[in-house]
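Asker: I'll drop the sequence and a predicted model, then ask my questions.
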Amino acid sequence: MTLEFGKTIDEDVVEQILSILPPKSLKRFQCVSNRWYALITSPRFVAKHLSNSTHNNLSTSVLMKREVRKDTNPDETEELFSFLHFRNDEDNDVDSVHDEHSFLSSIQEFHIPFPTGVKTPHESLIIIGHCKGIICLAQAASGEVILCNPANHEYKLLPPSTYLPDSDWPFLTTFQFRDGLGFGYDPNFNEYKIVNIGFSAPELSTPDGFNIYNPPKAAVYTLGTDTWREIKTDSLETETTILWPEQFQMHFKDMCFWLGHEQHKELDVFDEGEEQFIREVIIMFDTGDELFHNIMLPDEFDYPSKNYFVENLLGWKDSVALLGGKICQISSFGIWVIEEFGGPNGGAWTKHITFDLPVEPLIFWKSDRVLLNGPNNTDYRGLIFSYNLGTKKLKNLPIRSERTDSTAIVYVSSLVSVLGGGKPESKDNSTPNAEFSVFEYPSPPVSHYMVDKKTYSYSVWAIPSDDVSLRIKKVMEGLRTEFGGPEIDPHIAVVGSIRMKHEDMLNKFISLQSHVISSYKAKVNQVVTRSSYFQCISLLIHSSFKVSPELSFTTGVCGGQFRFWNKVRPHLNLLYGYLTEEERKKAQEKVSYMDEGLSSLSFFITRLALYKIDYKDRSLKSWEKIADYPLRFE
C-alpha cells in the first residue's frame, strides 16, 4: 500500500508538472511512453492544461498580425502572425522609451498553413477572435472560415453555411456583406460555436425612394457536429427598427459581443442630410441559450452631446468594459465598466479611469498594460510599444509593423483540438459531457444577469378614432383566425424604440401635450407586406407634407422631443407573424376581400399614447400603456 501510495503521489506530481508546460514540449513528451501519451491526450488533462494556461500569472501571450518588408524585395511587404510572450512582472520597468529589456520573453513568427480547399491568398486572413485556446480566422475575399490551434499545428476549414442570404450587391463580396461573424464557447454542452449574422440587400421602393431593410438572419456552426443550423434573430428587430452588428469584439463569460448600430427599417435614399442610424449599440449573443441581447452605450457616446467615440470592448478586471477616445482630444481615453444589465437603458455604466496615450491603443494585454502601434504621420511610425497606465512608462518592443491597422488578441496556449469528435450531436437531444469541461473554473457568466432583468423600449402611438379602430379590429381578427399571431391594438408608431430612463421619458411625453394638441388625419396609401415580424401585413400611411402636413408636423415634434429624428413612412400593422411569401400574398388579398375600402381609408388620429414594450415578448402580453391624452378637434 505504501508503495502504491507513493506511486500515486509521484504520478500526480508528474501530471501537475506536465500541465504547466507549453504545448510544444508536451507534443515531444507524448513519445516518452504509452502512459504519457494517454495522459497528455486525455480530455481531463487537456482541460487541466487549459485551465492552468488561462490562470497563469507568470506570462501573457499575444497573437499579432502585422505587415513586414520582405527580405528578398524590400519594396514588397508580407503579413506575418507573431506570438509575443510577456512576463507578468513589475521589476523590469525602466525609464527609457528605447528600452528593449525583455519583459517580452520571446517572439515567435509564423505563417498559418492552409487547410485543403482554401484558395485565397494568405494576406486576406482576418483574425476574428480567440476563445479558450482556439483562434478563429476568416478570408476577407471568400468568406471562408478557419479554426486553428497554432500551438498543436491543427487547422480546420469550416463547411460553408447555406442559411444566410446571398448578397444581391455585386460590388460586395460574401464576407464583407456578412459582417456579423462571431466566435465563442458554450460551457453547458462543451461546444465551440461560430455565429454568423447576415443581411440581405435592401428592397428598393419606388417611386417614393425608400430602401426597405429586412430583419437579419443568423446561423450557428457547432464544432462537435461540424454543421451549421439556422437560429432565430427575434431580438434584433423592433416594431420600426433593426439592430445591425458591425464589428465582433470578443467572447467573454459565455457571451459574444459586437459593436453595432440600430437603424430604421426604411431609409429615405433622397434625403442625404437625414441621420440614417439611430444609435450605436452593443449586441450580445448568449452561446448557451442562443439568444441575442443588446445594451446602450454610456451617455457620453450618445447624440446630441457626444463627447467620446468607441475604440473597442474588452474584458477589464473581470468585467465588460468599453474603451473610448475623446473626440476633441485625440490622446485622451477612458474606460467604462458595465455594473448592471437590464433596465430601460439596457445597463448601468460607470467611468473608472481616464488616461492619455501618445497613439491609439492596439490591445490591452493586462488591465494596466497597453500595446500601441505607431501611426505613419508620427515619429513612432511602424514601432510597437507597451505602455503601463500606472507608471506611465513606454517601452519600445523589438518588433515593427509597416501598417497602422495591425490587429492583435490575447492568446492562451492549449492542447485543445479543432479536429476532434466526441461532442454532443445537438443541443436538443444531448446532455452535457460529464467527463470534463475544457474550462474547469469559469467566472460567473454574463448571461446570469441577463435572464433576471428585462430590457424595455418605449413607443409613442397614434390611436385612431373608436369607430375606425373597431373597423380595423374586425380585419385583424379575420387575419388572426387564418394565420395566427397575437392580438394588436390598432395604432401607428409615431416614435419607436425609445431608450431612456422611465422618469425622463414620462416627463417628455407629458410636455408633448403642449406641442401636439390637435387631432389630425391619416390617409392609407396601400396594403403592404414585409418579411418583418412586426410589419407582416400593414397599412402604409401617406407621410408626405403635401398629403398629410399635420402628420408630418406631429412626427417631427415627437422625434425632436425624444431625440429620434426620422422620415420613416408610418405603418398601421394588421398582423404580426412570420409568414411565407405565399402566405403573405394570400393575407394581403384577404384584407381587400374583408374590407375593400381599407386600402384608401382616411381617418382621424384622436389620441397619443405612450407604451412600454418588451420586443422579446412576441405575445404582447407584457406590453403596457403608461400614459395617453386626447387630441382636440379643431
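Answerer: Sure thing, it's come through.

Asker: For the rest of this, base every contact and every neighbour count on C-alpha atoms.
Answerer: Will do.

Asker: Now do the strands in the stretch 151-300 of the chain.
Answerer: 154-157, 182-186, 191-198, 203-205, 210-212, 217-222, 227-231, 241-252, 255-264, 266-268, 277-286, 291-296 (DSSP state E, counting those that start in this stretch).

Asker: Pick the most buried one from these.
Answerer: Highest mean neighbour count among the strands of the stretch 151-300 of the chain (mean count of other C-alpha atoms under 10 Å): strand 182-186, with a mean of 25.

Asker: The residue nearest the centre of the chain and F248: what is the separation?
Answerer: For the chain, the residue nearest the mean C-alpha position is W258 (2.6 Å; C-alpha atoms, centre = their mean). In this view, W258 and F248 are 4 Å apart by C-alpha to C-alpha, to the nearest Å.

Asker: and if you look at N56?
Answerer: Separation of N56 from F248 (C-alpha to C-alpha): 26 Å.

Asker: Check N190 too.
Answerer: As judged by C-alpha to C-alpha, N190 and F248 stand 22 Å apart.

Asker: Hmm, N52 is touching I20, no?
Answerer: Yes. With contact defined as C-alpha atoms under 8 Å, N52 and I20 form a contacting pair (6.3 Å).

Asker: the more surrounded of those two?
Answerer: It is N52, of N52 and I20, that has more neighbours when counted by other C-alpha atoms under 10 Å, with 20 against 16.

Asker: Second structure for comparison follows:
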Amino acid sequence: MVQLPDEILEKILCRLSVKDLFRFKCVSKSWFTLISSPYFVKLHLNRSVQTKSNLSLFLRDYHLFRVDFNSLEDFKEEGFLRPVEIDYLASRYPYYEISICGSCDGLLCMSIHDIMKNVFLWNPSTKKSIQLPLPPPVSTAVSTADKLNSFVYRFGYDNTNNDYKVVKLMFFKIRESIEDYEIKVYSLKSNSWHIPKKFPYCPKLKSIGDSITCGAMHWISKVGSEKKRSIVAFDLGTEIYRVISLPELSDSYYYLYLDNLEGCLSATCSYHSSNVDIFLLKEYGGKNEHWSKLITISQPLISIGSFYTVKAIAYSKCGKKVLFLMDYERLIWYNLEDKSDEEIMFLGIEDLDEVYTCMESIVSLDVPEAVPANPNLI
C-alpha cells in the first residue's frame, strides 16, 4: 500500500465530516495522531469557515432545534423547513430552561437557568461537553447590600493565547440612578475563573448582543465627564480596554446594540423613524479602522410587515444575501443586490428567542482539573 505524504493526507482528511474523521482515527496510530493534532484541528476548522461546509443553525424557543444551513439556502417560498429537536440537553437538564450564550469554532456556550446559574460548553459534533466550575464570589468592592439586577454570559476565542474564554458580566443596582458591575473571565485552557480589572464606566446591558469578535468583547458605556456614548472593547488576551467611536448615525435612535456578523463587529441602530442601520467595523484594530454601512432597512423595504429589532445572522455562501432575525420571531433572507426578501418558515417553532450558527469541528473540550474559586484572587 502506498503511503501518502502527510501534506496530501491532511488536505484530503480536512474535507471530511467529524463523523468520518472519528471513524478514520481507527485506521492506524499515525492517522489517530494526525487527526488529533492541534494543527489538524485548526486546519479542519479553517476550511469549514472558508467553505461554510457542515454549518448548522441552532434555534431556541422553549426547546432547542437544529437545521442544516444548506436547507436555508435551498428554501423555496411557501415551503416549510422541519428543524430537528435536540433532546441531548433536555435529557440532561429536564427541569430547567437553557439558553445559548455564544457560538465559536463549533462550540456552544449554554447557560442553565437553575439556582446556581451553571454554565457548560458543548461540542454538538463530538457530543462532548463540560460544566464550568462556579465563578469566584462577588468582589468586596461591590457591597453585599447591592442588589444583583441582571447578568450576562458571552463566549469567544482569545487569539492571543489560543484559548476559549467565557465572560460573565454582573450588574448591580446601588441606588435609584447609580449602577455598578463586575466582570469575570473563565479560561478553558486553565479551566478556571478570575476577576480582571474592570473599565471605570458601567456597560449598558441592552447594547450587548453576541459581541465577542476579533479577540475582544464589546459593549457601549457612557464614558467620561460628558457621558459620551462609546464602544468599549475588552481584549480577551491582554485584558486591556480601548474605546471605539460609534458609527455616524443619521437620526435620533432608541435602540443600539453590538453583534458579530461572521467575525466582524456589527452595530445595529433602530431609529425613531422606524429605519434600521447596520454598520460593520472594517480593518479592526488597525490605523485605518472605520465603520462601513452594510444596509439601511426601512419598513416599506421589507415585505413581511412591521419590525423593531433586526439581528444579522450570516451571509449566504455566495455572499449576495444576508440572513436576518426580525424581532426575535422571524428569519428572512435579504438579497443585497435586488433588495428582495423572503421569510423562512419552520414547522414546530413559534418564537425564535435565540439563533446561532455553529459549524462541525473537532475542537477538544479536554481540560485540566477545575481550579476552585479563590477569594484571595479578588
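Answerer: Structure's in. What do you need? For clarity, every value in this text was computed on a predicted model and none was experimentally measured.

Asker: How close are the two chains, by TM-score?
Answerer: In this superposition the chains share a TM-score of 0.77, using TM-score structural alignment, normalised by the length of the second structure; 355 aligned residues with a C-alpha RMSD of 4.0 Å.

Asker: What count of nearby residues applies to R330 of the second structure?
Answerer: Neighbours of R330 of the second structure under the rule other C-alpha under 10 Å: 19.

Asker: typo on my end, it should be T126 of the second structure
Answerer: If you count neighbours by other C-alpha under 10 Å, T126 of the second structure ends up with 18.

Asker: show me what contacts it?
Answerer: By C-alpha atoms under 8 Å, 6 or more residues apart in numbering, T126 of the second structure lies in contact with 18, 361-362.

Asker: Swap in 7 Å and give it another go.
Answerer: I362 (C-alpha atoms under 7 Å, 6 or more residues apart in numbering).

Asker: The one 3 residues further on now?
Answerer: For S129 of the second structure, the contacting residues are 120-123, 365, by C-alpha under 7 Å, 6+ apart.

Asker: Would you mind finding the match for it in the first structure?
Answerer: The equivalent of S129 of the second structure in the first structure is Y155 (alignment by TM-score structural alignment).

Asker: Could you measure from its match over to K65 of the first structure?
Answerer: Counting by C-alpha to C-alpha, the gap from Y155 of the first structure to K65 of the first structure is 17 Å.

Asker: these two touch, right, S406 of the first structure and K65?
Answerer: Yes. Using C-alpha atoms under 7 Å, S406 of the first structure is in contact with K65, at 5.8 Å.

Asker: Looking at the two, which is more packed in?
Answerer: Each of S406 of the first structure and K65 has its neighbours counted (other C-alpha under 10 Å); K65 has more, 22 against 15.

Asker: Just to check, that one is in contact with I409?
Answerer: No. Applying C-alpha under 7 Å as the test, K65 of the first structure and I409 come out as separate, 9.1 Å apart.

Asker: Let me know the secondary structure of L72 of the second structure.
Answerer: Using DSSP: H, G, I helix; E, B strand; the rest coil, the structure places L72 of the second structure in helix.

Asker: That one: neighbour count?
Answerer: Counted with other C-alpha under 10 Å, the neighbours of L72 of the second structure add up to 19.

Asker: Please apply the same query to R23 of the second structure.
Answerer: A count of neighbours around R23 of the second structure, defined by other C-alpha under 10 Å, yields 10.

Asker: Same check on P170 of the first structure?
Answerer: P170 of the first structure has 7 nearby residues by other C-alpha under 10 Å.

Asker: and the gap between it and Q176 of the first structure?
Answerer: 12 Å.

Asker: for G184 of the first structure, same thing?
Answerer: 20 Å.

Asker: same deal with L394 of the first structure?
Answerer: For L394 of the first structure, the distance to Q176 of the first structure equals 36 Å [C-alpha to C-alpha].

Asker: same check, this time on H352 of the first structure
Answerer: In terms of C-alpha to C-alpha, H352 of the first structure sits 35 Å off from Q176 of the first structure.

Asker: Give me the more crowded residue out of these two.
Answerer: Neighbour comparison, H352 of the first structure and Q176: the larger count goes to Q176, with 15 against 10 (by other C-alpha under 10 Å).

Asker: Now for the more buried one: which residues touch it?
Answerer: With contacts defined as C-alpha under 7 Å, 6+ apart, Q176 of the first structure is in contact with A140.

Asker: What distance do you get for Y520 of the first structure to G556 of the first structure?
Answerer: As judged by C-alpha to C-alpha, Y520 of the first structure and G556 of the first structure stand 14 Å apart.

Asker: Per the alignment, T357 of the second structure pairs with which residue of the first structure?
Answerer: Counting by TM-score structural alignment, T357 of the second structure corresponds to V410 in the first structure.

Asker: secondary structure element for the nearest residue to that match once chain neighbours are set aside?
Answerer: Leaving aside its sequence neighbours, V410 of the first structure sits nearest to V62 (C-alpha to C-alpha, 6 or more residues apart in numbering; 4.4 Å). Remark: V62 of the first structure resides in strand 59-69, with elements defined by DSSP states H and E.

Asker: Now do N159 of the second structure: how many residues are near it, please.
Answerer: 14.

Asker: Report the separation between the closest residue to it other than its chain neighbours and V355 of the second structure.
Answerer: The spatially closest residue to N159 of the second structure, leaving aside those adjacent along the chain, is G215, at 5.7 Å (C-alpha to C-alpha, 6+ apart). Per C-alpha to C-alpha, G215 of the second structure is found 21 Å from V355 of the second structure.

Asker: And for Q50 of the second structure?
Answerer: For Q50 of the second structure, the distance to V355 of the second structure - C-alpha to C-alpha - is 21 Å.

Asker: The two: who's more crowded?
Answerer: V355 (23 against 9).

Asker: doesn't L59 make contact with that one?
Answerer: Yes. V355 of the second structure is within contact range of L59, at 4.8 Å (criterion: C-alpha under 7 Å).

Asker: The lengthiest helix in the second structure: which residues count as buried?
Answerer: Ranked by residue count under DSSP state H, the longest helix found in the second structure is helix 38-51. Residues of helix 38-51 of the second structure classed as buried under the neighbour-count rule (16 or more other C-alpha atoms under 10 Å) are 40-45, 48.
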